[in-house]
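[1] Coordinates for the following, if possible.
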Amino acid sequence: MATLWIVLCLTLLSPFVVASEYAGSESCQQCHQQAYQDWSTSHHQAAMLKATDESVQGDFNNTSFTYGKITSTFYRKGKEFWVKTDNALGQLEDFKISYTFGVFPLQQYIVDFDDGRKQVLSIIWDSRPASQGGQRWYHLYPEHESLSHGLPAQSAVDFNDPFHWTGTQFNWNTRCASCHSTGLVNKFDVKTNTFNTTWNEINVSCESCHGAGKDHIAWAHSDSQVSPQHFGFKHTISNPALWQYPNTHHRIKYRSSSNNPHQVDVCAHCHSRRQELSQWEPDRSFAEQHIPRLIEAELYYPDGQMLDEVYVYGSFMQSKMHANGVVCSDCHNPHSLALKKPGNQVCSQCHNPDVFDTVAHHHHTNDKASQCVNCHMTETTYMGVDARRDHSFRVPDPLLSHQVGSPDACTSCHTEQTPAWATKKIQAWVADLQKPPQKPEFATTFMAADQGINKDKALLNIANDGGYSAIVRASAALRLSPVQVDNDQQSIADLLNDESWMIRLGTVRSSMQLPVLQRWQLLSAHLDEPVRAVRYEIARALAGLPLYQLTKAQSDQVQMLYKEFITDSEFNSGMPDMQVILGVFSLNQQDTHSAETYFRQALTIAPDYQDALLNLADLYRATGRDDKAGDLLKLAVKEHPNAVDPHYALALWYIRQKSLPDAQVELQKAYEIQPGFRPTTLALALVMEQLNQREKAYKLVSSWLTTYGSDPQLEQLRQRLGD
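    Below you'll find the model as predicted:
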């Protein structure tokens, strides 16, 4: 292991951009006055600033705010800003505010700790005007459903909760820093559990997107008559629009070519839900530095609309806009971040207003209802007050939205009406169109697959359908059960050869359900995969491979993938989830000692981290220490009472302890949290059967089958219970 780490450090660490290569945003002002002026009043400029009279928006004039059992006080000491609030032990303590974090429609505040951690307060200043309900303190986790963007109301978060402001979820170093500062180097010491994070500029400056500018500045001040490539930068994100009308009707114009698709990659670094693999360098591609999350149940609705805070990229990648070459700067001023034109005019850059900005198209007469975005970009409010629009630019489908539980543009305004009413209206409007808008048919398939229902045939059709976007196809591939694809491994192999790295990524992830030797059969031809994000997943998929069965050349290739995987995972070593990923990787390699070390390190960083508790408990089970697993699982249930997995895992532990009544209690709780999850329903019914509650089990299984459709194993169980 020592040799491995030496090789790792010498050969695989990403080449950090040294601070001396940065010029600083002030150096841009002389030549780029308008761009600098736009940026200087933007949210990027105010992404993070030292706490001063100029930057602080909140009321620190001895203002009190009560949340749960804690009353916090915001006050000043001379020019400094302070808060008295609950610490990690639940006791009131005075903390100095070091930095502001964001500016509008909300502003958060950062506190420095001696171990290098910077923690973000979960009490936030609403910086909207008072007329809009702003100019007040509020808590990020409200006790009122109206502020929870459609999720169930939550009880107050206290110091025992994983989401307390002193915990890892509110740690700036690992959760926020790379997107709110420029030239960030996030140094974490695993041995001491401390940070020494540095940056070149405190906020999102010019060089966050354009890259280090020292060479550009040197060229600009030289007498050279020859312009170097990209004027001294390593790349360019300029993407001038080259448009054409495809037909004589001039209904919509399309980009005839995209000079530089790299612009979207640069924006995606921050405006996406992803795992980082290395220090951010804007000249390198997105997939060489990140692994994006696909359309997954906890993040997106089944039809691809944003559910959790996923930061736009994933929805934009689904859109026809992206497919036709539209990039971020076509709609947004990249320096001020404002829309390039007001209202529907931003859409009219491409969509002929004589056709689309008319009552004949949108069928509404008042200004608000006739705004394109209100029909085609549903809005979700995050963090209490921050309304963000979905960027998949979809056609409203009220019945589908009702079926899969996603936002519906029609009935969100016409609250007194039904989805059937809205659908009838839309069908009447489009009856005269030669080609009605395509609907995202994948939604019901994704929903069923997420409930544990086998939909592999339909998923394969979606994954192979070039009419869908790459992220939709990749998300279909992700849901495949390779063991059950009619034993047709060729279908999986074909997807692994797709030209889209995103589809290959989803397919590699789905292969992890196979035994490792079958994974090898599929993945052995892809050890030279060119995209880093996909290589990362291949390495994880092959972690349990018996290398002694390979040729030396194959073994060497696989071990290089392993080394790169460890490097990329260790980049985020301050995050408990990455420690768990490394632990599972070690466990798959039969290295239980390293696995236990990683899981314990995760719990050192975050003592209540769910995945670490569950994985360490399972490691105890696998190594003959199941008696120690129970306490970990009970702690996981205590800390995460509304999560399915802890209840389910504790129920299985009770079953192993032959305590079926206790197992039934936990399975019932898991079922109530997620009624459609098939494994919970099956386990609960089997436990009921063992406890001679056959009629109750029969009703449970019948209800599931009626609600969620056919399932062979549950059908067989119902038949047995009915005999």
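[2] can we go C-alpha only for contacts and neighbour counts from here?
    Fine.
[3] Helices of the stretch 151-300 of the chain, residue ranges please.
    172-175, 177-180, 206-210, 214-220, 262-268 (DSSP state H, counting those that start in this stretch).
[4] list the helices and strands the fourth one packs on?
    Contacting helix 214-220 under the criterion 3 or more CA pairs under 8 Å, 6 or more residues apart in numbering; DSSP states H and E is no other helix or strand.
[5] Between the helices of the stretch 151-300 of the chain, which one is closest to S406.
    Checking those against S406 by CA to CA gives helix 262-268 as the closest, at 23.9 Å.
[6] for comparison, sequence B:
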Amino acid sequence: MEGDEATGIQSRLESQAIGPVGKNDRNSAPLEPEVTLTTSQLRPVADLQAGFVASETCLQCHAEEHQSWDASFHRTMTQIIREETAPESIVNKQVVVNGKRYAFERHEDAFFVTYADPFRGGMVLRRELLMMTGSHHMHVFWHASDHLGTPAQLDIVYLIEEERWIPRDSSFLQPPDHHAGLELGTWNRTCSRCHSTHPRERSNEQTLEWDTRVAEFGIACEACHGEGKGHVLRHSNREDEDSEESLTTEAVTDLVVNPAKLSKRRSADVCGQCHSVFLPDYDVVSLQEYEQTGNPFRPGDRLDEIGFSRVVRATDEHRDSETFQRWSEMEDVGGAFWSDGMPRIAGREYNGLIESACFQQGEMTCLSCHQMHPPEVPGTDRETQLASWRNDQLGQGMAGDDACLQCHAEMGEQIEMHTHHAVDSHGSRCMNCHMPHTTYGLLKTIRSHQISSPSIEQSRVSDRANACSLCHLDRGFHWVANHLHDWYGQPLPDREAPGNEVDLSTSALHLLSGDAAQRAVQVAAMGWAPAQEASGTEWMEPYLLLALNDPYDAIRIVAEKSLRTLPNRVSKPMDAMAPAGQRMHAFNAAIEAIDKSLQMEPKPEVLVDEEGRFDFLRAREFLERRNHQPIHLRE
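    Predicted coordinates for the structure are as follows:
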């Protein structure tokens, strides 16, 4: 039991779903006998085993590294809710989400929520908030349930930048008729694997309770460096009689590694243990053994040699592999990869890295650009430096072209010749062409970590927008193809639809007729400043208004954010989470206002007609062809 819990923080009758709050609820169950439980009995427990010593031990010798880790979002992937970690959003606040009321309160040193608990048939109960995951873009909260050690997920999440609550289901890109269902045990079974250090799930099928143990909540030092007991003993000044004998045993072998000093594959595999699409192989380690002892992978190992975490590779040459076939059978249609095998979901950067020529034929690895422990920059306030670094954990200069020029130095003097764009323009930034924003997650897009180049042939057969189309949102496939042909000699395709005289822009086509993943990428692109500069913005508003009536909640939320970035916006603010009737009424009013006041340059590629009006009748024709394939992006 953890030290601060050993004092016996007592859980009260009204706090732990023992009975209802309110005396006149006709559906109330009789009050059950009062029980006294410590908070640590209600949630998973931090328990050091198998040579783990915890990050506080590392602080003694590695103060600077500990400081940067402490500032990182890795550390806060899972946090125990207490006074120093609880965000303002849960301190004595009341909110209503989709007509459902949530009352948050602090009582002494504990935090609670009172709401209609779906785990108890909608009874209004007061639950103690135990943990939260996230902290970078959103907070996900976990409260006490009726099962020991098994926190339940609160059914709303808090968007940090937006400062608003939304339903949990709305935070994922998933079909409107899909509901994740009850989340009892999900942290133990799923989230713990990448949101804590050395988890042992330890389920009990008979009682539906879990006895999950972790070395630490969040991603701590030993998740990336290996367990530290032997390292501490070998580098300490212990002079007790048992130390020499203990140092000769296998149990205290120094297992700590520095990922920066490993081979490129072993270094990348440290990140890949979490940042990948993989399947556990219970033929290598049985489910029972895995639940008791955890993942056998340790930093310094090779994922493919351990064999337990079988990385899914979805490019053409791997489609016949047993792992891909197993994954395909288990996954819903429309999962983690675009049709060409490139990852399209955030948090799976390892899958993209290992398919990149820079990795396969060069020495690129995660730490080529990312830096886990940045050194102090002279003349810069350390806290300010770490606050900036923690967003993407990039090394100094690695947010720009230097990330690529460190290996491709010869391009430095011929960037404009290579890109055919002005040297100081967004079109000459390496990552805009070779790492476009085709990866979706957490209500935004991020750069692809599979290094690629725009390709006519790949764009012709893939459902993924290429880099040119994500900057030039107002241009179609054949416009892009002509430039790639003229500049780089790529063979031109035949025009496949001779009856269609308009080269409709990829953005318009995906937004109107594409599937949900394509639409999500495009609505995010319309809020990206380089794309707005290259494409103009007047024509975007009708598309984003259409997206605000998309059946996928997540797409509407992203569209609302992009709309706020448009200069000279005509329409009034519209709430993405408002009821459909309200949104449609606001949409009709906005379209009427646009039709009356907005006069644009004719641009058939985005359905702006010769009179400078958006052609809604033509847009409807494309909407009727929409791809309604269900898309589930599991983040």
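[7] Please state their TM-score.
    Here the TM-score for the pair of chains, by TM-score structural alignment, normalised by the length of the second structure, is 0.54; 387 aligned residues with a CA RMSD of 3.6 Å.
[8] Could you point out which of the helices of the stretch 151-300 of the first structure sits nearest H351 of the first structure?
    helix 262-268 (21.3 Å).
[9] so the closest one corresponds to what in the second structure?
    Here helix 262-268 of the first structure aligns to the second structure at residues 266-272, judged by TM-score structural alignment.
[10] How about stretch 474-486 of the first structure?
    Stretch 474-486 of the first structure corresponds to no residues in the second structure, going by TM-score structural alignment.
[11] returning to that earlier point: just put the helices of the stretch 151-300 of the first structure in JSON lines and tack on distance to D354 of the first structure and mean neighbour count.
    Below are those laid out as JSON lines (distance: least, CA to CA, whole Å; neighbours: other CA atoms under 10 Å):
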{"stretch": "helix 172-175", "distance to D354 of the first structure": "46", "mean neighbour count": "21"}
{"stretch": "helix 177-180", "distance to D354 of the first structure": "40", "mean neighbour count": "21"}
{"stretch": "helix 206-210", "distance to D354 of the first structure": "37", "mean neighbour count": "22"}
{"stretch": "helix 214-220", "distance to D354 of the first structure": "44", "mean neighbour count": "17"}
{"stretch": "helix 262-268", "distance to D354 of the first structure": "30", "mean neighbour count": "21"}
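[12] and the end-to-end length of stretch 74-83 of the second structure?
    Its start and end residues considered, stretch 74-83 of the second structure measures 20 Å (CA to CA, to the nearest Å).
[13] Quick check: buried residues in that stretch?
    By 16 or more other CA atoms under 10 Å, the buried positions in stretch 74-83 of the second structure come out as H74, R75, T76, M77, T78, Q79, I80, I81.
[14] And for stretch 667-687 of the first structure?
    Buried, per 16+ other CA under 10 Å, within stretch 667-687 of the first structure: 667-671, 674-678, 680-687.
[15] Buried residues in the longest helix anywhere in the first structure, which are they?
    Of all segments of type helix in the first structure, defined using DSSP state H, the longest is helix 552-570. Buried residues in helix 552-570 of the first structure, counted by 16+ other CA under 10 Å: 555, 558-570.
[16] quick revisit: quick one, which of the helices of the stretch 151-300 of the first structure gets closest to S594 of the first structure.
    helix 172-175 (22.9 Å).
[17] Tell me, how many residues neighbour F65 of the first structure?
    Residues near F65 of the first structure, counting by other CA atoms under 10 Å, number 15.
[18] repeat for I655 of the first structure
    Neighbours of I655 of the first structure under the rule other CA under 10 Å: 16.
[19] Just to check, it is in contact with A663?
    Yes. Counting by CA atoms under 8 Å, A663 is a contact partner of I655 of the first structure at 6.0 Å.
[20] any common contacting residues for these two?
    Shared contacts of I655 of the first structure and A663 (CA atoms under 8 Å, 6 or more residues apart in numbering): none.
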